[in-house]
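K.L.:
whatever this is, show me its structure:
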Amino acid sequence: MTEKKSEDYFAVAPPKRSGWANFKLFLWNGETSEFLGRSASSWAKIFLFYVVLYAFLAAFFAAMLMVFFQTLDLYQPRWQNANGLIGTNPGLGFRPMPSSANVESTLIHFKHGTAGNWKQWTAELEKFLYPYDTVASSGEYFTSCSFDKWPAQGKVCNFDIKLLGTQCTKEELFGYERGRPCIVLKLNRIFGWIPEPYDDPSELPANMPTELKEYIKTKATENKEQLKMIWVSCDGENSADREHIGNVTYTPFRGFPAYYFPYKNVPGYLSPIVALQFQKPEAGVLINIECKVWAKNIIHDRQRRLGSVHFELLMD
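P.N.:
Modelled structure (predicted):
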């Protein structure tokens, strides 16, 4: 009987190395020609896999983005007026506004006089009005407009900054040094929105200020074309504010001429503006001011600030 030979095999323990030696061996193993635990061919396969994967993802994203842009119009929004989120009630804004550090503030606070601290406000107005400069607002799309001359298709009305007169100008420091500050109002843009002016004095709403009603009636006797306007009224928000606000003048018009609308995203379009000048506001008194715009299709809601804007004026 032949005895079957058996052989015993024992695993050989790996040589003991320090942590640093193991790390260097992980970086490069000369015996197996492996870098970071993988051979050159293994790394090449991984690299090729991720190149193909990310190339496919990039191509897929680009294709989807191209399809998405085919659904958009670069010159007008798809959803407009009542169908859009902005709606049909344009907001009213004012300049100068407080710095971004006080983004929630609507207070215009300054000390008038040669030693006053009004420069930040005049600098903000200069920056805002720069595009309205005649040189900056000239080109092939611009045309001169009036109540008797509306812009042709594809044209926009220019707004010459000289229309603001001689008081609300950077040369006059916008009246801040003399204690007669200027505030600029503008309507927010809504694509395709067309105002419906109160062009008939008999249709003026009951809640419109009496002073503005009389002004509109006077204009009606002069030239009814000038009634094609989005009217503006500004006054103290409360009875105490109205006692201290003083007289307010409006330039170049008592509102926004309708020939600047609708906004159609024509290159170079500039929103019409109205410059308010407070002739003699009470110094040392915080005055709450509310400005409203008036048209048949503008709704007023003080809580939601529809058709109006609020700001405070404090002059030392």
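K.L.:
could you use CA atoms for every contact and neighbour count after this?
P.N.:
Fine.
K.L.:
can you get me a residue count around A283?
P.N.:
16 (other Cα atoms under 10 Å).
K.L.:
and if you look at the one 5 residues further on?
P.N.:
In terms of burial, N288 registers 21 neighbours under the definition other Cα under 10 Å.
K.L.:
not counting residues beside it along the chain, what's closest to it?
P.N.:
Spatial nearest neighbour of N288, chain neighbours left out: E312 (4.6 Å); criterion: Cα to Cα, 6 or more residues apart in numbering.
K.L.:
the one you found against V285, yeah?
P.N.:
No. Using Cα atoms under 8 Å, E312 is not in contact with V285, being 10.1 Å away.
K.L.:
more neighbours, those two?
P.N.:
Neighbours per residue, other Cα under 10 Å: of E312 and V285, the larger number sits with E312, 17 against 14.
K.L.:
show me what contacts the more buried one?
P.N.:
106-108, 286-289 (Cα atoms under 8 Å, 6 or more residues apart in numbering).
K.L.:
among those residues, which ones are in strands?
P.N.:
Counting by DSSP state E, those place 107-108, 287-289 in strands.
K.L.:
of the residues you listed - the most surrounded one?
P.N.:
The most neighbours of any of the ones in strands among the contacts of E312, using other Cα under 10 Å, belong to I287, which has 26 neighbours.
K.L.:
let's see this one next to it:
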Amino acid sequence: MFKKSDKKGKNISGKHPSLPVPGSSKDPGFTGANENDPKEPPKRSWKRCCNYIYDREKNIFCGRTFKSWFYIIIYSVMYLMFLSTYTLIFLYGSLAVIKYMDDFESIEKIELLTYSSNGVGLSATPTALNELPIIWYRNDPKDYQKYVNALETLLTKRRKREVSNFTELGPCSSSPFGYGSDPCVIIRINKQLNWSAKPLNRNMTENMNLPLQVQNYLKLKKQKLWLHCDGFHSYDKEHIGSIKYYPDPPGFDPEIFPLNKDAQSPLIAVQISNFTLGLSLFIECAVLRDEEVLDLLQNRYAL
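P.N.:
From the prediction side, this is the model:
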């Protein structure tokens, strides 16, 4: 039978309780952690970031030596060169196959400037400086200066390309081009190569339906592609006042068409005066030719 021990507080280790308990360290003299030992303070985040970017002790940059970065950059450049060369070769081969298998026709540069006869129209300067074809300003030089600058730019470019003083444009040949009282608009036929037109036949019975001014132009000896501008609606005609042309009578010489690639379309200035202020006027301009009327130019003017 087991013998019951009568010693209640017997020390199992056989040592005095006041002696320190040995620790788990391999060092036999280590008896445990000392609370009085100094601890190493943690580094701040920005110092660790700077140390990662460049470590002076190990002489590394972003975790790699400069030699390692050099090899990485060289490899990347060579890889991009190979990839670009491969892409160009593949693209060239694909286009060559398409050109060989399909019917391929090259387009001349001259053909890019030609359109159908219905595509010919008129251009007006100054055109609107916004999305809508509206010329609107107050009676202030600063307010209509943008339109004056547009006309100056047009005439300056023309003077550089051709010897002309534009005296035939009258008061519309120099700044401020009538703006402030009687504004001017310069009109020209859009440039299209290989396009030509014949003037109206003065013996046509349909001429009776033309405006009276155009009928008077047909009585002249020299026939041209006559330009005519007027209000679009009866309301516009009532408030448009008078329209003057420079040169007068206004017409484009049909003998200069078709234009070559270096030629410029002639200019005709239209000056509007005695109009009703504060109204939006819809003005329509057209060039009349044999058998049909050239595409209409429609601009709105808030005068």
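K.L.:
can you list the contacts of E312 of the first structure in CSV and add distance to E177 of the first structure?
P.N.:
CSV is the format used below for those (distance: Cα to Cα, whole Å):
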residue, distance to E177 of the first structure
T106, 20
L107, 18
I108, 14
L286, 18
I287, 18
N288, 21
I289, 21
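K.L.:
which among the ones in strands among the contacts of E312 of the first structure gets closest to N207 of the first structure?
P.N.:
Taking Cα to Cα as the measure, N207 of the first structure lies nearest I289 of these, at 17.1 Å.
K.L.:
how about that closest one, what's its match in the second structure?
P.N.:
Under the alignment (TM-score structural alignment), I289 of the first structure maps onto I283 of the second structure.
K.L.:
isn't its match right up against C229?
P.N.:
Yes. With contact defined as Cα under 8 Å, I283 of the second structure and C229 form a contacting pair (6.8 Å).
K.L.:
mind listing the helices for the stretch 51-200 of the first structure?
P.N.:
Using DSSP state H, counting those that start in this stretch, the helices of the stretch 51-200 of the first structure run over 119-129.
K.L.:
show me where it has strands.
P.N.:
Listed in chain order, the strands of the stretch 51-200 of the first structure (DSSP state E, counting those that start in this stretch) span residues 92-95, 107-110, 142-143, 156-157, 182-187.
K.L.:
most packed of these?
P.N.:
Of all these, strand 156-157 has the most neighbours on average by mean count of other Cα atoms under 10 Å, namely a mean of 26.
K.L.:
gap between that strand and the chain center?
P.N.:
20 Å (Cα atoms, centre = their mean, to the nearest Å).
K.L.:
circling back to that earlier point, could you measure from the residue nearest to N288 of the first structure over to L25 of the first structure?
P.N.:
From E312 of the first structure across to L25 of the first structure, the span is 73 Å (Cα to Cα, to the nearest Å).
K.L.:
ok, Y130 of the first structure next?
P.N.:
Applying Cα to Cα, the value for Y130 of the first structure to L25 of the first structure is 67 Å.
K.L.:
these two: who's more crowded?
P.N.:
Ranked by neighbour count (other Cα under 10 Å), Y130 of the first structure and L25 place L25 first, with 17 against 13.
K.L.:
contacts for the host helix or strand of the more buried one, please.
P.N.:
According to DSSP states H and E, L25 of the first structure maps onto helix 19-27. For helix 19-27 of the first structure, contacts defined as Cα under 8 Å, 6+ apart pick out 34-37.
K.L.:
what does stretch 141-153 of the second structure give?
P.N.:
125-126, 136-138, 174-177, 179-180, 186.
K.L.:
next, format those as a markdown table and append distance to R161 of the second structure.
P.N.:
Formatted as a markdown table, the contacts of stretch 141-153 of the second structure follow (distance: Cα to Cα, whole Å):
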| residue | distance to R161 of the second structure |
| --- | --- |
| T125 | 18 |
| P126 | 20 |
| W136 | 31 |
| Y137 | 31 |
| R138 | 34 |
| S174 | 18 |
| S175 | 20 |
| P176 | 22 |
| F177 | 21 |
| Y179 | 26 |
| G180 | 30 |
| I186 | 18 |
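K.L.:
checking the counterpart of Y71 of the second structure in the first structure next. Helix, strand or coil?
P.N.:
Aligning on TM-score structural alignment places Y71 of the second structure opposite K45 in the first structure. Secondary structure, DSSP: H, G, I helix; E, B strand; the rest coil: K45 of the first structure is helix.
K.L.:
tell me how far K45 of the first structure lies from L72 of the first structure.
P.N.:
Noted for K45 of the first structure: a distance of 41 Å to L72 of the first structure, by Cα to Cα.
K.L.:
can you check P15 of the first structure too?
P.N.:
68 Å.
K.L.:
swap in G87 of the first structure?
P.N.:
Between G87 of the first structure and L72 of the first structure the computed distance is 19 Å (Cα to Cα).
K.L.:
go on, F278 of the first structure?
P.N.:
F278 of the first structure is 45 Å from L72 of the first structure, by Cα to Cα.
K.L.:
tell me which of G87 and L72 of the first structure has more neighbours.
P.N.:
Shown here are G87 of the first structure and L72; by other Cα under 10 Å, G87 has more neighbours (14 against 11).
K.L.:
doesn't N188 make contact with that one?
P.N.:
No. At 11.7 Å, G87 of the first structure does not count as touching N188 under the criterion of Cα under 8 Å.
K.L.:
so the alignment partner in the first structure of F252 of the second structure, which state does it fall into?
P.N.:
In the first structure, the residue matched to F252 of the second structure (TM-score structural alignment) is F256. Three-state assignment for F256 of the first structure (three-state DSSP): strand.
K.L.:
if I pick the residue nearest to F256 of the first structure when sequence neighbours are not counted, what's in contact with it?
P.N.:
Distances taken as Cα to Cα, 6+ apart place I230 nearest to F256 of the first structure, at 5.0 Å, with adjacent residues excluded. If you count contacts by Cα under 8 Å, 6+ apart, I230 of the first structure has them with 195, 197-198, 255-258, 293-295.
K.L.:
and I230 of the first structure, that's in a strand?
P.N.:
Yes. Assigned with three-state DSSP, I230 of the first structure falls within a strand.
K.L.:
the first structure: which residue goes with L227 of the second structure?
P.N.:
Correspondence of L227 of the second structure to the first structure, assessed by TM-score structural alignment: V232.
K.L.:
next: R161 of the second structure.
P.N.:
Counting by TM-score structural alignment, R161 of the second structure lines up with S137 in the first structure.
K.L.:
thanks again, I'm all set now.
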